[in-house]
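> Pasted the sequence and its predicted model underneath.
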Amino acid sequence: MLFNSLEFVIFFVIVFFAYYKSYNNLKFQNALLLISSYVFYGWWDWRFLSLIIISSISDYIIGSLIDKSNNKKQRKKFLILSLLINLGILGFFKYYNFFAESFSDFISVFGFETNPFLLNIVLPVGISFYTFQTMSYTIDIYRDKMKANKNLLEFMTFVSFFPQLVAGPIERASHLLPQFGKKRKFDVYEFKEGAKQVLWGLFKKIVIADNCAFYANQIFENSDSYPGSVLVIGVILFAFQIYGDFSGYSDIAIGISRMMGIDLMQNFKSPYLAENIQDFWRRWHISLSTWFRDYVYIPLGGSQVDSSFRRSVNIIITFTVSGFWHGANWTFVIWGALHSLFYFIQTFYSKQMKTVKILPSNLVKTFNIIITFIAVTFAWIFFRAKSFNHAVNYISEMLSSSILANPTSHFKGMGSSVMPFVIVISLVYLLIFEISNRDANYSFQVGHFKAPYRTLIYCSLLLLILFFRATNGPIDFIYFQF
């Protein structure tokens, strides 16, 4: 069930009214959310509900066992059991074929031919998100950062909460779980603010992402047929496609939750206005980047280790694992590794710039934002490409002399003549709000505009959403595949 579908609108209206009709009965509210979440997920494939239930019940039990035990070795054994269950399920469905094929390719280098046994399995939607969410629960209990939850209904609702179930934000139990233990009443202000954020998320998804995807998909799927100038435009369009798509999903999820009295963490904060790679990851997919920081980078030693070499290794591992989390393909591994390379270049560059203070600070800041955007966009080629060879060929042609070719003629046969204009206007719209809300807690705030302008903004967003939703129909979110 997609957020941008008519089925979801009907589903949410029914759930919303039933939810607030029972505001005096917390147990019923949570039961309603749990059942609704299972319906929402099962709408895609009910068979994979068993995986969510297994993760929920196993981590609920193991979390309690860790919490009750005072024996350090026993607590560690329970934690390892939790990690084996969660990573075992994730690894089986997401990475089994990748490792089988990679092993076969590796030993073939030494002259051994094998026919790897591959599984014809479907990747369950959202498995990477809810698996990481439940893992953080048992890890935090093991670290004595929180106590185990004693209410199974509340815990299962926390794991399966439908707005953020299939694509995040990846919430920490310490933040989200206690909210299911408190009564939630209808709040007019939160409802309005949530509805505004849903509107902004739908705009980013339907108007920006889906229209950019129309061209980006054609260019990437037929990259051999286009000159470098078109390929440059293609990767830029993909950069805005994936941002509009994923941040749009997060905005909708956060907005829906606010309407229901639940607070979710901010997941995006104007990432394309970042001044360096480190700043980019403070702004892009914040719930995932902080997860890897707290549960991978810091346990490895983080930046507290004495050796600069060890610190560099920690950074490389964290970025590479983050890339691998996104998909079972070497392109994602390279994408993550590229970000670690950019991080080291940025660190060296920053040290050099401290000794040079000739240029105005605003000019340096603008230059840094542009360079960071170029680096991030270049890395998106590996993220989007079907294979390593596809990415290399794409880059080779993009950086060839054909980068100077006139791209205009190649777009005439792709779609309507109006669509490029709509994309440009939409991106300008996006840029204005990104700049004005660069350091805001939420990505859509128009309170600083006068009332007539606010009304005009809301109406224009709604009209564009309705027009392009009717034109394109509901299109899947990119991160459903992760």
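Sure, I can see it.

> going forward, measure contacts between C-alpha atoms and count neighbours the same way
Noted.

> Is residue 439 in contact with residue 269, as I believe?
Yes. Between residue 439 and residue 269 there is a contact under Cα atoms under 8 Å: 7.1 Å.

> Of these two, which one has the most company?
residue 269 (24 against 12; other Cα atoms under 10 Å).

> Please identify the helix or strand for residue 322.
helix 308-326 (DSSP states H and E).

> got the contact list for that helix?
128, 289, 292-293, 296-297, 300-305, 330, 332-337, 339-341, 482 (Cα atoms under 8 Å, 6 or more residues apart in numbering).

> In addition, the following structure is provided for comparison:
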Amino acid sequence: MLFNSYEFLVFFPVVFLLYWFVFQRNLKAQNAFILLASYVFYGWWDWRFLGLIAFSSLVDYICGLKIGAEEDTFKRKVYLGISLGVNLGLLGFFKYFNFFIDSTVQMINTMGFQANPYSLQLILPVGISFYTFQTMSYTIDIYRRQMVPTKDAVAFFAYVSFFPQLVAGPIERAANLLPQFFKKKVFDYSLAMDGMRQILWGLFMKVVIADNCAVFVNQAFNNPESQPASNLLIGALFFSFQIYGDFGGYSNIAIGTGKLLGFNLMQNFAFPYFSRDIAEFWRRWHISLSTWFRDYVYIPLGGSKGSKYQSLRNIFIIFLVSGFWHGANWTFIIWGGIHAVLFIPLYLFGKNRVNIGIVAQNKALPNFYELGQMGVTFSLVTIGWIFFRSPDLNSAIGYIQGLFDISIFQKLQMDIRVYLFMILVLIFMLIEWGGRREEFAIQKMAFHKPVLIRYGLYYGLVMAVFLFARKDQEFIYFQF
């Protein structure tokens, strides 16, 4: 079920009303209802994979209990190994089986031997990359004695399958989200209104910005050899806004939906395109994933505490793994490698933690130096996105080569809509700039303005969503 579908427009109000007016008095019943609603939400896409998420939840629930009750270090490692093995095994089989088979066959053929590929037509379960990481953090934290396991199976299963963030994050740690299933919920009007505003902004990002950028992006990337360089440039720029509007929009809808049910989910995007270097970009982009890799991969490898060589090795590993997490394609690995290469000079010169605060914190506008930093960072990120969007390495390289052509100075071979949409994207970024100090762009916007102005903004966004809506456009990160 998609957030931007008519089904969800019916589904969520029903869930909301039953949750607060029928099940509110009994916390266990509330959790059981959330679990049922989450399974309906997930099963709407393909009911056959409900068994997969239930099995993964059951394994980690049992392993968590065993690890928590066991004092013997070896046995604790065994149960942790079972948890990680099952989760990574399922993820590896469904997401990477064909990639490894095809890559092995290709390597054998380049060596002069003949090999016939054997691939399965596997359907990738939506959200498997997200909920497997979520359950793994639970057993790892118990193994580290950073939390105690829960004996409430319903609450745990509801935590794993919590429908607002189930299929595309944020990747919630058990230490943050699971305890919220044990707290009695009291409807908070101000929190609910904040959630409504966040959902509205998320829908605007997805339906108005991302889905309409996709039209021009597809035109550029589906047939790049026939496009002038000016069209390719616009296609690359629009993809940067498409993927941000799509994934950032999903995260805002998820967090806002959680607020309406009395849950606080972690911020997943913090205005990443206002970053002044790549290190800052990664502190602001897909925060739940980057911090997950930091805490469960980078630090266990030694982080930056070892020699320079070890630190550089760990940085490369973390970026390459991050790329590989996104999909079974060499383009994602190259994308991760590009970001590693951009990050390492900052690390070597001790500049990777210079830009911690918000840009132009106490000013209306950035200075020229900050503007230049943001421009360079955005340009480098956009080049990386070309690999991310391209179907294969040859296409990505060809696309970049196509940018360095005299036709870059030609007039765009697109209709008037592209110019109008450029203005809309600019307005979008100006709103983002104005709200960069908040959790999301319109959280506090127009709070101190007259009611007509405030609600005029809201109704304007609602009208834009309905006017620009395209039928049930899936979210990009569903494929991951």
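Thanks, I have the structure now. All of these numbers come straight from a predicted model, not from anything done at the bench.

> Just checking the distance from the helix holding residue 322 of the first structure to the centre of its chain.
On the basis of Cα atoms, centre = their mean, to the nearest Å, helix 308-326 of the first structure sits 18 Å off its chain's mean C-alpha point.

> Could you report the distance from the spatially most distant residue from the centre of the first structure to residue 103 of the first structure?
Ranked by distance from the centre of the first structure (Cα atoms, centre = their mean), the top residue is residue 111, with 40.6 Å. Residue 111 of the first structure is 13 Å from residue 103 of the first structure, where distance means Cα to Cα, to the nearest Å.

> burial count for the equivalent of residue 139 of the first structure over in the second structure?
In the second structure, the residue matched to residue 139 of the first structure (TM-score structural alignment) is residue 140. Neighbourhood size, residue 140 of the second structure [other Cα under 10 Å]: 20.

> what sits against residue 140 of the second structure?
residue 80.

> Tell me which helix or strand comes right after the one helix or strand it maps to.
When secondary structure is defined using DSSP H and E, the element that contains residue 140 of the second structure is helix 128-143. Next in sequence after helix 128-143 of the second structure, counting helices and strands by DSSP H and E, comes helix 153-161.

> Could you check the angle that following helix makes with helix 128-143?
If you take axes from the mean of the first three to the mean of the last three Cα atoms, to 10 degrees, helix 153-161 of the second structure sits at 130 degrees to helix 128-143.

> Average offset of helix 153-161 of the second structure relative to the first structure?
Helix 153-161 of the second structure differs from its equivalent in the first structure by a mean of 0.2 Å after superposition (mean Cα distance after the TM-score superposition for the first structure).

> which strands and helices sit next to that helix?
Contacts defined by 3 or more Cα pairs under 8 Å, 6 or more residues apart in numbering; DSSP states H and E place helix 153-161 of the second structure against helix 27-43, helix 50-69, helix 128-143.

> quick one, which of these is packed in tightest?
Mean neighbours per residue, mean count of other Cα atoms under 10 Å, is largest over these for helix 128-143, with a mean of 24.

> quick one: that helix to the first structure mean distance?
With mean Cα distance after the TM-score superposition for the first structure, helix 128-143 of the second structure averages 0.5 Å from its match.

> Just the angle for that helix relative to helix 308-326, thanks.
130 degrees.

> All the strands of the first structure, residue numbers only.
For the first structure, no strands turn up when DSSP state E is the criterion.

> Report the separation between the two terminal residues of stretch 410-423 of the first structure.
End-to-end for stretch 410-423 of the first structure, by Cα to Cα: 17 Å.

> can you check stretch 42-57 of the first structure too?
With Cα to Cα applied, stretch 42-57 of the first structure spans 18 Å between its terminal residues.

> Ok, stretch 263-282 of the second structure next?
25 Å.

> swap in stretch 407-426 of the second structure?
OK, stretch 407-426 of the second structure end separation, Cα to Cα: 24 Å.

> How about stretch 271-280 of the second structure?
Across stretch 271-280 of the second structure, first to last residue, Cα to Cα, it's 10 Å.

> In the first structure, what stretch matches it?
Stretch 271-280 of the second structure maps onto residues 270-279 of the first structure, going by TM-score structural alignment.

> before we move on, back to that, with residue 105 of the second structure as the reference, measure out to the residue mapped onto the residue farthest from the centre of the first structure from the second structure.
In the second structure, the residue equivalent to residue 111 of the first structure is residue 112, according to TM-score structural alignment. In this structure, residue 112 of the second structure and residue 105 of the second structure are 11 Å apart, going by Cα to Cα.

> ok, now residue 116 of the second structure?
From residue 116 of the second structure to residue 105 of the second structure the distance is 7 Å (Cα to Cα).

> Give me the more crowded residue out of these two.
The neighbour count for residue 116 of the second structure versus residue 105, taken as other Cα under 10 Å, is higher for residue 105 (17 against 11).

> List the contacts of that one.
So residue 105 of the second structure contacts 115, 116, 117 (Cα under 8 Å, 6+ apart).

> now the helices for the stretch 101-250 of the second structure?
Using DSSP state H, counting those that start in this stretch, the helices assigned to the stretch 101-250 of the second structure run over residues 128-143, 153-161, 174-177, 189-203, 211-222, 229-260.

> average gap between the longest one and the first structure?
Meaning helix 229-260 of the second structure. Helix 229-260 of the second structure, aligned to the first structure and superposed, deviates on average by 0.5 Å (mean Cα distance after the TM-score superposition for the first structure).
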